[in-house]
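1. Give me a model of this one.
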Amino acid sequence: MGTYTEKPDGLGSQSDDRVDVEQVDRVAVPPTTLQSFAHLDEKAILRKMDMRLIPMLALLYLLSFLDRGNIGNAKIEGLQEDLKLTDDQYNWCLTAFFFTYAAFEVPSNLMLKKVRPSIWLPAIMVAWGVVMTLMGIVQNYTGLLTARIFLGVTEAGLFPGVAYYLTNWYKREEIQLRQAMFFSAASVAGAFSGLLAFAIGKMDGVAGLEGWRWIFILEGKSFSSRELAMGLGWCIVTVIVACIAFFALFDFPETAGFLNEDERAFVMYRLKYQGQSQDPNRAQVAQADEFKWKYVKDAFLDWQIWVNIFVYWGVVCPLYGISLFLPTIIRQLGYKSSQAQLMTVPIYITAAILAVIVAYCSDKVGKRSPFIVGCLLTMVIGFSMCIATDPREHPKVVYGGVFVAACAIYPAFPGVIAWLSNNLSGSLKRSVGMALQIGVGNLGGAMASNFYRARDGPRYVLGHGLELGFIGGGLIACAVLLMGYTAQNRKRARKIDEGALDLYSPEELSEKGDRALTYRYVY
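-> This next block holds a predicted model:
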């Protein structure tokens, strides 16, 4: 093995450890240093990866988030009244989704490592499309609750799976932009859902079905036929997209057909030998990739994951509060249902654009926490505008408040995901750790689904207040992470200066992953 070449900013990618160095050497002409790849255009390779990966992943997540959040649109089109749901029953239908959604995320990511992503992701996509279509024909509370529970099961694997999947392709200083481009599909889904719900709501009475049912059936990708929806629940668009995804998704860099041999070797090499500060005269290998329960246990016992979950809650509780209740909050300002649907659109479009801009800046400077903290503070401003204003007297101020809050929530979310993934080394540990973060973190959605009670409208002091409380907790958790990372980095640098690195072989350092003396946490 050759020497390590580190970027001036000290940031690299978390090591990808699915193949060892000898395997990389067999892919192409034996690469010993980055100079071996001097003839390749790194930016051209990145553009090629972006074009082949991001659009399909964004489409999958757009469909997922559209199906997950459109119950808020269906509510103001008459779902609650037609199914004779009490306010508590409606909130339980929202809450139940997150229990199964959280429970199945870690198992799903473990399955992703056993089954090819190009098989696993399309398969769960077909499953949730079927569940979504069936939600359009439920007749009572029990049916809707059951459908929401199974929707959580089928959708659980997508977001943590894709979030982890991207770390197998991109370096640490590149990942947030790609996470943001993927996640911005959620913002676009919110805007598209409002537009679609506005149009579909006009279908009330078509084929003897209420307008809100068509929101589920059509967004669940069924044919516009009552018999087909009720008989087969055949999700034609979902099946088509899933089939395309089966052929369009590429599993991992070493098998990517759109890269030549040198490019595949280069992508794997740049992932393996970045992200650690070490003696340039000493070779370093990544954490071994064979399945060991030790690595799973390491993820569950890693302090940074559990602290990061509080940061995640500080973002995801407002995220779900907005996505599930935004149409209702806007309608309570005195607007008609159709107007409320349309008024959600500019909020989501602006949030999507800002998410990409913030991610680009974060990757450019190689920092995560300043942007996350900045977004959290902006969220405080937005929700403070809402909680301090009587919507009956100043509805535009409240609308402005949710606008400001949403435009900070969506840029913050990919930052939180990227921050943790940047600081987990070892493919298996990173897979489990990210699923744990997103799984437990999404219990915040179960809490947020009960924040905005109908009896608290139109001001929703309790809901806005709870959002502010979770944001405050996220800010405190950010401070704890920063202090912990700073202390660990300084401690490791001091030990290396004292010669402690000579006590470890490369294999022993590899076994430690992000706990190795050579590893440096990203702020």
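
2. from here on, contacts and neighbour counts on C-alpha atoms
-> Fine.

3. Go ahead and name everything in contact with stretch 89-103.
-> Counting by CA atoms under 8 Å, 6 or more residues apart in numbering, the neighbours of stretch 89-103 from elsewhere in the structure are 80, 141, 144-145, 148-156, 438-443, 445-447, 449-450.

4. Please spell out which residues along it are buried.
-> For stretch 89-103, the buried set under the neighbour-count rule, 16 or more other CA atoms under 10 Å, comprises 89-103.

5. So which of those are in helices?
-> Taking DSSP state H as the definition of helices, the buried residues of stretch 89-103 contribute 89-103.

6. From the chain's centroid, how far away is stretch 343-352?
-> Mean-position distance between stretch 343-352 and its chain equals 18 Å (CA atoms, centre = their mean, to the nearest Å).

7. and if you look at stretch 137-157?
-> Taking the mean C-alpha point of stretch 137-157 and that of its whole chain, the gap between them comes to 21 Å (CA atoms, centre = their mean).

8. Which positions in that stretch come out as buried?
-> Of the residues in stretch 137-157, those scored as buried under the neighbour-count criterion (16+ other CA under 10 Å) are 137-138, 141, 144-157.

9. Second input sequence below; structure requested for side-by-side comparison:
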Amino acid sequence: MSIDSKIIEPVRTSSKDFSHGHVLTGDADIAAAYANKLDGENAYSSKEAKRLRWKLDLRLVPILWFNVTLGAMDKVTTSTAALYGMKTDCDLTGNRYSWVGSAFYFGYLIWCFPAGSLLQKLPVAKTMATAQILWGIVLIGTGFAKNFETLIALRVLLGVLEAPIIPGNFLILGMWYSRREQPIRTGLMYTGLSVLFTGPIGYGIGFITDNGNWRYFFWIAGAMTIVWAVIVGIFLPDNPVRAKFVTERQKAIAIDRVRADQTGIENKTWKKDQMIETLLDPKTWLMFLFNIWISIPNGGLTNFAPLIINGLGYTAQRSTLLTMPTGIIQTVSSYMCNGGVFLCAKYISKCQLRGAWVIFGCIVGMIAAIFLYTLPLTSLKGRLAALYMSYFYLGPYIVALGMSTANTA
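-> The predicted structure is shown next:
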């Protein structure tokens, strides 16, 4: 029986957490006060739950999608700028450009754990919006950079500021959707459609005749990020209880829909025993290693794909446009792998085959990489097609991200 066709029994909790629907201590989940609002004659129908789910999809998924899209845009700013002279203007000789590309990930790695702690203690959406405003300011500042050292510092800082966004997105997703509903929303959230912005913007910059026209890319991306941060701060709720776009009854239904997962909605109390349990769980370290390995092609492709295409003989302007098919492949990969997980969960009882879809996506990307390496240098179209198919890695990456939330209560 699906979650939409029945009322989920309340999760058992101790008396110290809540009694008769009222929170008694700060240790209780904030949704505890809604525990008994749907009992008896107040029970909701599956039709009512579906209407609410559709309402959530229209409100939350587009915001979460653009959060990810902005981050993806930022990761190609340096590679697009490099086509228009950033390497010369900032003296990026030797392997300096590679270090600029890597600097972002150093900042991200350093701050990912503190960012998770901040999201645990502070309002999720407001924390994300604040980080995005600062991230936009850093992007604008990058447009004024004149040397290698400044670029390194700004890219590290940018990685720090982007660290709360992805975990924040997944926290929001987990507050509103059940585990069975999350894979398809994760797939919608993660696409390669950032190229629909970066491609045309990069192409348009090519018409600017000023010296240092590459700087405009950072200024435009930074301004977009700041504007979007304001939208996130206004329209993305921190949790269902504080959401203004749903009624009190809809809040209770939203909370009841995810109660069977026993993940709660939001609890600001840090629990040492949960941290120890997480660190001792082999799944934690397997997912940690997998995300490192799957990110290797991500870092290389985002930093060098436009330059690789340019090296195949295309102009800087045309190279920016030819990056757009990479986003199409990423989107197809995301929808195929996450859609497969969703369909398996729907039609094969108690089976989502997440691992199988991860393996499938990795094999496709690996075959593409082999062709890219072995095809002769004169086979420009073949090598370009292989480069595009290398972006299939996104599908298994996204499915793997969802595996951690799906296997954790």
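
10. TM between them?
-> Aligned and superposed, the two chains score 0.86 in TM-score terms (TM-score structural alignment, normalised by the length of structure 2); 385 aligned residues with a CA RMSD of 2.9 Å.

11. Map Phe198 of structure 1 onto structure 2.
-> Superposed on structure 2 with TM-score structural alignment, Phe198 of structure 1 falls opposite Tyr203.

12. for Gly374 of structure 1, same thing?
-> Residue correspondence to structure 2 (TM-score structural alignment): Gly374 of structure 1 is matched to Phe360.

13. Just the buried residues of stretch 137-157 of structure 1: which are in strands?
-> Within those, no residue falls in strands by DSSP state E.

14. Restricted to helices, list the residues you listed.
-> Mapping the buried residues of stretch 137-157 of structure 1 onto helices (DSSP H) picks out 141, 144-155.

15. what range in structure 2 does whichever helix in structure 1 runs longest sit on?
-> Longest helix in structure 1, counting residues (DSSP H): helix 461-497. No residues of structure 2 are matched to helix 461-497 of structure 1 when aligned by TM-score structural alignment.

16. With distance to Ile329 of structure 1 added, can I get the ones in helices among the buried residues of stretch 137-157 of structure 1 in a markdown table?
-> Putting these into a markdown table (distance: CA to CA, whole Å) gives the following:
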| residue | distance to Ile329 of structure 1 |
| --- | --- |
| Tyr141 | 23 |
| Leu144 | 22 |
| Leu145 | 23 |
| Thr146 | 26 |
| Ala147 | 25 |
| Arg148 | 22 |
| Ile149 | 25 |
| Phe150 | 27 |
| Leu151 | 25 |
| Gly152 | 24 |
| Val153 | 28 |
| Thr154 | 29 |
| Glu155 | 26 |
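
17. What is the nearest of the residues you listed to Tyr410 of structure 1?
-> For those, the minimum distance to Tyr410 of structure 1 (CA to CA) is 19.7 Å, reached by Glu155.

18. so who does the counterpart of the closest one in structure 2 touch?
-> Taking TM-score structural alignment, the alignment pairs Glu155 of structure 1 with Glu162 from structure 2. Residues in contact with Glu162 of structure 2 (CA under 8 Å, 6+ apart) are 71, 108, 131-132, 135.

19. Turn these into TSV, columns for secondary structure.
-> Output for those, formatted as TSV (DSSP: H, G, I helix; E, B strand; the rest coil):
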residue	secondary structure
Gly71	helix
Tyr108	helix
Ala131	helix
Gln132	helix
Trp135	helix
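
20. can you give me the helices for the stretch 351-500 of structure 1?
-> Secondary structure of the stretch 351-500 of structure 1 by DSSP state H, counting those that start in this stretch: the helices cover 369-387, 395-422, 427-441, 443-448, 461-497.

21. between those helices, which one is nearest to Lys113 of structure 1?
-> Minimum separation from Lys113 of structure 1 across the helices of the stretch 351-500 of structure 1 (CA to CA) falls at helix 427-441, 8.2 Å.

22. Does anything pack onto that closest one? Which helices or strands?
-> Helix 427-441 of structure 1 makes packing contacts with helix 87-103, helix 105-114, helix 158-167, helix 293-301, helix 303-331, helix 395-422 when contacts are defined by 3 or more CA pairs under 8 Å, 6 or more residues apart in numbering; DSSP states H and E.

23. right, so of the ones you listed, which gets closest to Met181 of structure 1?
-> For these, distance to Met181 of structure 1 was read as CA to CA. The smallest value, 9.1 Å, belongs to helix 395-422.

24. Please identify the buried residues of that closest one?
-> For helix 395-422 of structure 1, the neighbour count (16+ other CA under 10 Å) marks 395, 397-422 as buried.

25. How far off centre is stretch 191-206 of structure 2?
-> For stretch 191-206 of structure 2, the separation from the chain centroid amounts to 19 Å (computed by CA atoms, centre = their mean).

26. For it, which outside residues touch it?
-> By CA under 8 Å, 6+ apart, the residues outside stretch 191-206 of structure 2 that reach it are 65, 69-70, 72-73, 76-77, 80, 84, 213-214, 216-217, 316-318, 320-324, 326-331, 334.

27. Next, check those residues against the helices and list the overlap.
-> Going by DSSP H, the helices hold 65, 69-70, 72-73, 77, 80, 216-217, 316-318, 320-322, 324, 326-331, 334 from the contacts of stretch 191-206 of structure 2.
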